[in-house]
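Asker: Below: sequence and its predicted model.
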Amino acid sequence: MSFTENAWKIFNQSVEDYHIKDDVNSQESNPFQTGSLEWILYSKNWIDTVQWHLEDIIREEDIDPSEALKIKRRIDNLNQRRTDLVEQIDFWFFKKYENITPNSDARINSETPAWSIDRFSILSLKIYHMSIEASREDASEEHKLKCTDKLQVLLEQKKDLSSAIDQLLSDIENGTVKMKLYKQMKMYNDESLNPILYQKMQKK
C-alpha cells in the first residue's frame, strides 16, 4: 500500500468517525498509537473536519455576533494546532530520510510533503461532502448534476495529488529532491509579533 493510499484510508476513517455524531464539540477518539504517523494524520484530519463545520456555522446570516467571535477565536486556535501537526508530519519524514545524501543537482520542491498532505486531507472532506450533495434527495436535479460534475473533478484531483505526493516522497528517497524544514512563523497568535496584541500589552 502506498503512503497516500494509507493516508486516504486514515483521513476517511476520521471523517466517518466525526460524522457519527456530526458535532463540532465531539471529542476526538484517535484509534492509533500516540505520536505515530497514523495518529498525527488522523488528528490532523479531525481538526480539518471540525474546522470545516465551524466555517459552515459562522456563515449563518442570523448568528449572534458574540457567538461568531467565539467561533472565530476557536478557528484561529485550530489553525495553529493544524499548523503544528503539519510541521510534525514534515519532521517525521525529515527523520525518516535524514541519512539520505541528496544528489549534487537535487532540486528543492516548492512545497514540503506535509503541506501537500494538508491539501490531501482537506480534499477528503471536499469529496465526502460533494458526494452527499450529488445524491441529496431534497435537492433539484440541476443541483445534483452540477455537484456530480464537481465530484468528478475532485476525484481527478485526488488521483493527481496522490500521485504527486508519492512521487515527491520517492524523489526525496532517491536523492533527486532535497527536503528542508521550514517553520510557518505564524504571527497573528504571537503576543510579541502581532502589533494589536503587543501594543495592548504595552499599555497595561
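Answerer: Ah, there it is. Numbers count the residues shown, from 1 in each chain.
Asker: CA atoms for contacts and neighbours, from now on please.
Answerer: OK.
Asker: what ranges do the strands span in the protein?
Answerer: Counting by DSSP state E, the chain has strands at residues 107-108, 177-178.
Asker: Make TSV out of these and add mean neighbour count.
Answerer: Conversion of the strands of the chain to TSV gives the following (neighbours: other CA atoms under 10 Å):
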stretch	mean neighbour count
strand 107-108	14
strand 177-178	20
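Asker: quick one: residue 81 from residue 153, how far?
Answerer: In this view, residue 81 and residue 153 are 30 Å apart by CA to CA, to the nearest Å.
Asker: Equivalent analysis for residue 77, please.
Answerer: Residue 77 is 31 Å from residue 153, where distance means CA to CA.
Asker: Over to residue 8?
Answerer: For residue 8, the distance to residue 153 - CA to CA - is 17 Å.
Asker: Those two - which one has more neighbours?
Answerer: residue 8 (21 against 13; other CA atoms under 10 Å).
Asker: Could you pull up the residues touching the more buried one?
Answerer: Residues in contact with residue 8 (CA atoms under 8 Å, 6 or more residues apart in numbering) are 120, 121, 124.
Asker: how close does it sit to residue 72?
Answerer: From residue 8 over to residue 72 the distance is 28 Å, taken as CA to CA.
Asker: returning to that earlier point: take the strands of the chain and write them to TSV, including distance to residue 21.
Answerer: Shown next, in TSV, are the strands of the chain (distance: least, CA to CA, whole Å):
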stretch	distance to residue 21
strand 107-108	42
strand 177-178	42
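Asker: of the ones you listed, which approaches residue 90 most closely?
Answerer: Closest of these to residue 90 is strand 177-178, at 12.8 Å (criterion: CA to CA).
Asker: The closest one packs against which elements?
Answerer: With contacts taken as 3 or more CA pairs under 8 Å, 6 or more residues apart in numbering; DSSP states H and E, strand 177-178 sits against strand 107-108, helix 141-173.
Asker: now, of these, which is deepest in the fold?
Answerer: Across the helices and strands packed on strand 177-178, averaging neighbours per residue (mean count of other CA atoms under 10 Å) puts helix 141-173 on top, at a mean of 16.
Asker: end-to-end on stretch 48-67?
Answerer: 20 Å.
Asker: buried set for it?
Answerer: Residues of stretch 48-67 classed as buried by neighbour count (16 or more other CA atoms under 10 Å): 48, 49, 50, 51, 52, 54, 58.
Asker: A further structure is provided below for comparison with the first:
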Amino acid sequence: MNFDKIFVFTDFDLDGTTSLLALHWALGAKPGQISFKSTTVSNFRREYLNWLNEHKPDAYEKIYILDLDVSNSIDLVDRSNFIIIDHHLTHVKAAKEYKNASIHVIESTSCAKLLYSKFTPKITTEQKLLIALANDYDSYALTIPQSYELNCLLTNMQKSAGSQKAEKFMTRFYDGFKGFNAQEANIIKEHVTLKNKTISELQV
C-alpha cells in the first residue's frame, strides 16, 4: 500500500487521535507514514479549504475523515475517494445526503470503538485497552481511572518541531496501553492539581 496516497482528517481529541492510531493499525502503517491533520468540527470547513490551496483531492487514493460530523461540508467531501467514519448522532441523521463518498457513520459510544469493530479486529490486548480507554472517556462513562489520565496526558503533550501532538501520542502508544511512566505520571499529577486549584479558587 502506498501510504503517500492517503490523507486523514481527524478530531484533535482523545477519541479522534486514538481513531487515527487504530486506522494505522488497520492499514499496517507506522506513525509518520500517513499524512494527517487534526482539527475540530467547527474548524473543519475552513481548514479543509486552506488545505485545498496546497493539495488536490484527486491526487490521493483515499482521504479518511474520522470522528468529525462534516455534514455541513458535504458539498466538499462527497467524493468517491473519501471514506468517512464517525459515530455522532447528528451525522447519522444526515448520512443519507452523501451520494459518492464511502460512509461508515453509525451511532456508537466512540469513533475508536466503531473503527475497532469494523476495521481492526486483530490487535493486541494492550491495543484493545487503549481503545477501551478512549471509548470510556468519550462516552463520559469514566469507569476506568486511566481514561481521564490518558486524556490529561494528550492535552499536555507539547508540540515539537515537525511533530504534532497526535503523532507523539501515536508513537508513544503504538503498541497499546501498558501504563504510564514516571514522567507521564508527574505530568498528569500536575495537570490534575492545577485543575483542582482553579476550581477551588473559582468565584461564582
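Answerer: Sure thing, it's come through. Because the structure is a prediction, the values reported are computed rather than measured.
Asker: care to give me the TM-score?
Answerer: The TM-score (TM-score structural alignment, normalised by the length of structure 1) is 0.25; 96 aligned residues with a CA RMSD of 5.9 Å.
Asker: circling back: drop anything exposed from the contacts of residue 8 of structure 1.
Answerer: Burial by neighbour count, 16+ other CA under 10 Å: within the contacts of residue 8 of structure 1 this picks out 120, 121, 124.
Asker: Now, the buried residues of stretch 48-67 of structure 1 that are in helices?
Answerer: 48, 49, 50, 51, 52, 54, 58 (DSSP state H).
Asker: Out of the residues you listed, the closest to residue 162 of structure 1 would be?
Answerer: For these, the nearest to residue 162 of structure 1 is residue 48 (18.2 Å; CA to CA).
Asker: Pretty sure the closest one sits against residue 122.
Answerer: Yes - with contact defined as CA atoms under 8 Å, residue 48 of structure 1 reaches residue 122; the gap is 6.6 Å.
Asker: count of neighbours near residue 118 of structure 2?
Answerer: 10.
Asker: did I read that right, residue 8 of structure 2 in a strand?
Answerer: Yes - Residue 8 of structure 2: assigned to a strand according to DSSP: H, G, I helix; E, B strand; the rest coil.
Asker: Next, work out how far apart it and residue 20 of structure 2 are.
Answerer: 8 Å.
Asker: shared neighbours, the two?
Answerer: Both residue 8 of structure 2 and residue 20 are in contact with residue 66, where contact means CA under 8 Å, 6+ apart.
Asker: So these two - more neighbours on which side?
Answerer: residue 20 (31 against 19).
Asker: Can you tell me the closest non-neighbouring residue to that one?
Answerer: Nearest non-adjacent residue to residue 20 of structure 2, counting by CA to CA, 6 or more residues apart in numbering: residue 10, 6.8 Å away.
Asker: and the one you found, how far is that from residue 66 of structure 2?
Answerer: Noted for residue 10 of structure 2: a distance of 5 Å to residue 66 of structure 2, by CA to CA.
Asker: Same check on residue 51 of structure 2?
Answerer: For residue 51 of structure 2 relative to residue 66 of structure 2 (CA to CA), the value is 16 Å.
Asker: And those two? Which one has more around it.
Answerer: Neighbours per residue, other CA under 10 Å: of residue 51 of structure 2 and residue 66, the larger number sits with residue 66, 28 against 13.
Asker: Just to check, the more buried one is in contact with residue 20?
Answerer: Yes - with contact defined as CA under 8 Å, residue 66 of structure 2 and residue 20 form a contacting pair (7.3 Å).
Asker: what residues do the two have in common as contacts?
Answerer: What both residue 66 of structure 2 and residue 20 touch, as defined by CA under 8 Å, 6+ apart, is the set 8, 10.
Asker: what's around the spatially closest residue to residue 51 of structure 1 that is not a sequence neighbour, how many residues?
Answerer: Spatial nearest neighbour of residue 51 of structure 1, excluding adjacent residues (CA to CA, 6+ apart): residue 75 at 6.3 Å. Counted with other CA under 10 Å, the neighbours of residue 75 of structure 1 add up to 19.
Asker: ok, back up a step: dump the contacts of residue 8 of structure 1 into JSON lines; add distance to residue 68 of structure 1 as well.
Answerer: Compiled in JSON lines, the contacts of residue 8 of structure 1 are given as follows (distance: CA to CA, whole Å):
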{"residue": "120", "distance to residue 68 of structure 1": "28"}
{"residue": "121", "distance to residue 68 of structure 1": "25"}
{"residue": "124", "distance to residue 68 of structure 1": "26"}
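Asker: Which member of the residues you listed is positioned nearest residue 19 of structure 1?
Answerer: Ranked by distance to residue 19 of structure 1 (CA to CA), these are led by residue 124 at 13.4 Å.
Asker: residue contacts, the closest one?
Answerer: Taking CA under 8 Å, 6+ apart, we find residue 124 of structure 1 in contact with 8, 11, 12.
Asker: what do you get for residue 173 of structure 2?
Answerer: When contacts are counted by CA under 8 Å, 6+ apart, residue 173 of structure 2 touches residue 130.
Asker: Any figure for the gap between it and residue 128 of structure 2?
Answerer: Residue 173 of structure 2 sits 11 Å away from residue 128 of structure 2, going by CA to CA.
Asker: and what of residue 74 of structure 2?
Answerer: For residue 74 of structure 2, the distance to residue 128 of structure 2 - CA to CA - is 32 Å.
Asker: next one: residue 26 of structure 2
Answerer: Plainly put, residue 26 of structure 2 is 13 Å away from residue 128 of structure 2 if you go by CA to CA.
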